[in-house]
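>>> Take this sequence and fold it.
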Amino acid sequence: MHETATPDSGGAALPEALRFRSPAPLVDIGANLTHASFDRDLEAVIGRARAAGVTTLILTGTDREHAEQAVALAREHPGLYATAGVHPHDASRWSGELARAMRELHRQPEVVAVGECGLDFNRNFSTPAEQERAFEAQLGLAAESGLPLFVHERDAGRRMREMLHAWRDDIGHAVIHCFTADRETLYGYLDLDLHIGLTGWICDERRGHHLRDLVGAIPLTRLMVETDCPYLLPRNLPAKLKGRRHEPALLPWIVREIAHWRGIDEADLATATTTTATAFFRLDPRQQDSAAPDHRQEST
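Now for the predicted structure:
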């Protein structure tokens, strides 16, 4: 996800009704913590995530500036990692210089995926041709680096499948992050052996209700969870949150919702998605353990 609207800044502690704690450690595979809305209280946000059992955060790098910021944060905080890519909205900026900068970022140990990159034919802030050019180049960088792909797709499922199919033998793992599409698109991605990232979109009775019938079709070995914060605040939270800013501490609510519609135990889903994410991003479980919350303390 990569929105232009700016969610209201947070800063206050979460209401008691929103202080969830996951029954097992979680990996948030898509957290935009370099967004300006987190500038004022980033340390508290990370602390609340850990208190909620969200022990690992993959910080999304949507352009050079935010990828570099994500790497810097990952160096400061155990359990934080980064991705590095150019979002399709910014594909018109792709250049040889940017490709070289991305290649250097992909060499950093904190970077665990190429992306966020892909196709967005919904808004076309960059033309489809520019998007395909930048995505093709980043597919090449993924093949070169051996890193997995963190992919954005909106209203471009057919073309996305065509491009990924052409590269499938050259790239490793790939995840369609913030999946919101239909059954045909989902099955097409699963046929390509792709992973699927689900967000609070499933909590939206207006736009995401169709996902409730699809979650059971996603193998647990292919399913991961994410907030895409500060965007996509779940609409069915049990209490109102001042402002509109989403944060990683609310990921357990999304897991609970997915587990409900899948018909499995919440703890089992948490364990499975964390196992899948740890393998996908090649994370060090020891770092995840070091970032685990101290359950003797209350969340803030």
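
>>> Only C-alpha atoms from now on, for both contacts and neighbour counts.
OK.

>>> residues contacting residue 258?
202, 212, 215 (CA atoms under 8 Å, 6 or more residues apart in numbering).

>>> how close does it get to residue 220?
To residue 220, residue 258 is 12 Å away according to CA to CA, to the nearest Å.

>>> which residue ranges form the helices in the stretch 101-250 of the chain?
All helices of the stretch 101-250 of the chain, identified by DSSP state H, counting those that start in this stretch, fall at 128-145, 157-167, 183-191.

>>> so what secondary structure elements neighbour the last one?
If I follow you right, that is helix 183-191. On a contact count with 3 or more CA pairs under 8 Å, 6 or more residues apart in numbering; DSSP states H and E, helix 183-191 meets helix 157-167.

>>> chain center to the helix it packs on, what's the gap?
Helix 157-167 sits 20 Å away from the centroid of its parent chain (CA atoms, centre = their mean, to the nearest Å).

>>> Residues in contact with it: which ones?
118, 119, 136, 139, 153, 181, 185, 188, 189, 192.

>>> to compare against the first, here's another:
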Amino acid sequence: MSMPGSTECEWADIGVNLTDRQFADDREAVLQRARQAGVNRLLLTGTNVEESRQALALCQRYPDQGLLCTAGLHPHSARFCNDEVLSELRELLEQPAVAAAGEMGLDFNRDFSPRPDQEKAFEAQLALAAGLNKPVFLHQRDAHDRFLPMLKAWRDRLPAVVVHCFTDQRRPLFDYLDLDCFIGITGWVCDERRGRELAELVPHIPGNRLLLETDAPYLLPRDLPEPPAKKRRNEPCLLPWIGERVATLRGETTQALAQQTLANTLAFLQRDWPAA
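Next up is the predicted model:
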């Protein structure tokens, strides 16, 4: 699954669900393929306390593989938020390998948790991140009008923000850019059906605000010449394919985009991050 010429560049994938059971039987091979493709820094996503613990455990198990992680409660699980959960998240966020708070935010598309519970959990996690001076990794789907004022109220107290897996429209994009947020772009931009509007917006993201992610194992790029045989599963090694698409849309070289997005990733996390 390596991409032609991808090892000429160094890439950072800021959204990898490596704890997902789809990776249960071949995580080491996934990491090896990522390295071979030049993707030598992976930010593993924590979406609840247990998955955040598992992500941290992977960082500790593979200390030389360029792994860091997040710890948070996804809006789908917001109904489970309570003082114990927040205390456990605080403990996780104090661990050296946990580089950002999240995935947190609002999802009014599926409403797996009641909206008041989502708002309460989002607010509590923003406060937690601000208190610990942690960057935040955010999720927003069909909830911009409520999400924006909540984020705006906390933005000055947060060191850095990324709106992960951005797939929204022009107004939300510029609202987030006005708040000096980073914007995470995934393989959605490679989807000729759903990603058309995003492809038109990508050139308008300032170079120093752009981050790249696979959101693996989800959002497999639809325009791959040969889709992977294994479960049609996305992997970090496919990040260079997304990068080439984004570079083409922006009229940039792939190498320049890789360098810029890696620098942006380090700026978002505000820390040293040795490569694999």
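
>>> And the TM-score between these chains?
Once superposed, chain against chain, the TM-score is 0.96 (TM-score structural alignment, normalised by the length of the second structure); 273 aligned residues with a CA RMSD of 1.1 Å.

>>> re the thing from before, pull out the buried residues from the contacts of helix 157-167 of the first structure.
For the contacts of helix 157-167 of the first structure, a burial check counting by 16 or more other CA atoms under 10 Å picks out 118, 119, 136, 139, 153, 181, 185, 189.

>>> any idea what the last one aligns with in the second structure?
I take that to be residue 189 of the first structure. Structural alignment (TM-score structural alignment) places residue 189 of the first structure against residue 176 in the second structure.

>>> And residue 165 of the first structure, what's its match in the second structure?
Counting by TM-score structural alignment, residue 165 of the first structure lines up with residue 152 in the second structure.

>>> can you map out the strands along the stretch 51-200 of the first structure?
Along the stretch 51-200 of the first structure, the segments classed as strands by DSSP state E, counting those that start in this stretch run 54-59, 80-84, 111-120, 149-154, 174-176, 195-198.

>>> Quick one: those as JSON lines, columns for distance to residue 241 of the first structure too.
Below are the strands of the stretch 51-200 of the first structure laid out as JSON lines (distance: least, CA to CA, whole Å):
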{"stretch": "strand 54-59", "distance to residue 241 of the first structure": "19"}
{"stretch": "strand 80-84", "distance to residue 241 of the first structure": "25"}
{"stretch": "strand 111-120", "distance to residue 241 of the first structure": "28"}
{"stretch": "strand 149-154", "distance to residue 241 of the first structure": "27"}
{"stretch": "strand 174-176", "distance to residue 241 of the first structure": "28"}
{"stretch": "strand 195-198", "distance to residue 241 of the first structure": "21"}
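
>>> Look at residue 30 of the first structure and tell me its secondary structure.
What DSSP: H, G, I helix; E, B strand; the rest coil gives for residue 30 of the first structure is strand.

>>> Do I have it right that it meets residue 224?
No. Counting by CA atoms under 8 Å, residue 30 of the first structure sits too far from residue 224 to count as a contact (9.8 Å).

>>> more neighbours, the two?
The residue with more neighbours, out of residue 30 of the first structure and residue 224, is residue 224; 32 against 28, by other CA atoms under 10 Å.

>>> Wait, residue 69 of the first structure touches residue 35, no?
No. Counting by CA under 8 Å, residue 35 is not a contact partner of residue 69 of the first structure; they are 9.9 Å apart.

>>> so how far is stretch 202-209 of the second structure from its chain's centroid?
16 Å.

>>> can you give me the end-to-end distance of it?
Taking CA to CA, the first and last residues of stretch 202-209 of the second structure lie 11 Å apart.

>>> What range does that stretch cover in the first structure?
The aligned range for stretch 202-209 of the second structure in the first structure is 215-222, by TM-score structural alignment.

>>> buried sites along the matching stretch?
So, applying 16+ other CA under 10 Å, buried residues of stretch 215-222 of the first structure: 215, 218, 220, 221, 222.

>>> circling back to that earlier point, with distance to residue 83 of the first structure added, can I get the buried ones among the contacts of helix 157-167 of the first structure in CSV?
What follows is these, written out as CSV (distance: CA to CA, whole Å):
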residue, distance to residue 83 of the first structure
118, 14
119, 17
136, 17
139, 14
153, 16
181, 23
185, 24
189, 21
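
>>> Chain neighbours aside, what residue packs nearest to the counterpart of residue 235 of the second structure in the first structure?
Using TM-score structural alignment, the partner of residue 235 of the second structure in the first structure is residue 247. Of all residues not flanking residue 247 of the first structure in the chain, residue 229 sits nearest, at 5.2 Å (CA to CA, 6 or more residues apart in numbering).

>>> how far away is the alignment partner in the second structure of residue 271 of the first structure from residue 33 of the second structure?
Counting by TM-score structural alignment, residue 271 of the first structure lines up with residue 259 in the second structure. The spacing between residue 259 of the second structure and residue 33 of the second structure, counted by CA to CA, is 20 Å.

>>> Kindly report the same for residue 191 of the second structure.
To residue 33 of the second structure, residue 191 of the second structure is 23 Å away according to CA to CA.

>>> now residue 251 of the second structure
28 Å.

>>> Have a look at the two and say which one is more surrounded.
When residue 251 of the second structure and residue 33 are compared for neighbours, residue 33 comes out ahead with 19 against 11, by other CA under 10 Å.

>>> how about that one, secondary structure?
With three-state DSSP as the basis, the three-state label of residue 33 of the second structure is helix.

>>> so what's it up against?
Contacts of residue 33 of the second structure (CA under 8 Å, 6+ apart): 1, 2, 236, 237.

>>> That one pairs with which position in the first structure?
Looks like residue 33 of the second structure aligns to residue 48 there (TM-score structural alignment).

>>> I'd say residue 208 of the second structure and residue 259 touch.
No. Between residue 208 of the second structure and residue 259 there is no contact under CA under 8 Å: 10.8 Å.

>>> and the match of residue 271 of the first structure, what helix or strand is that in?
helix 254-269 (DSSP states H and E).

>>> State the number of residues packed around residue 191 of the first structure.
11.

>>> Many thanks, we can stop here.
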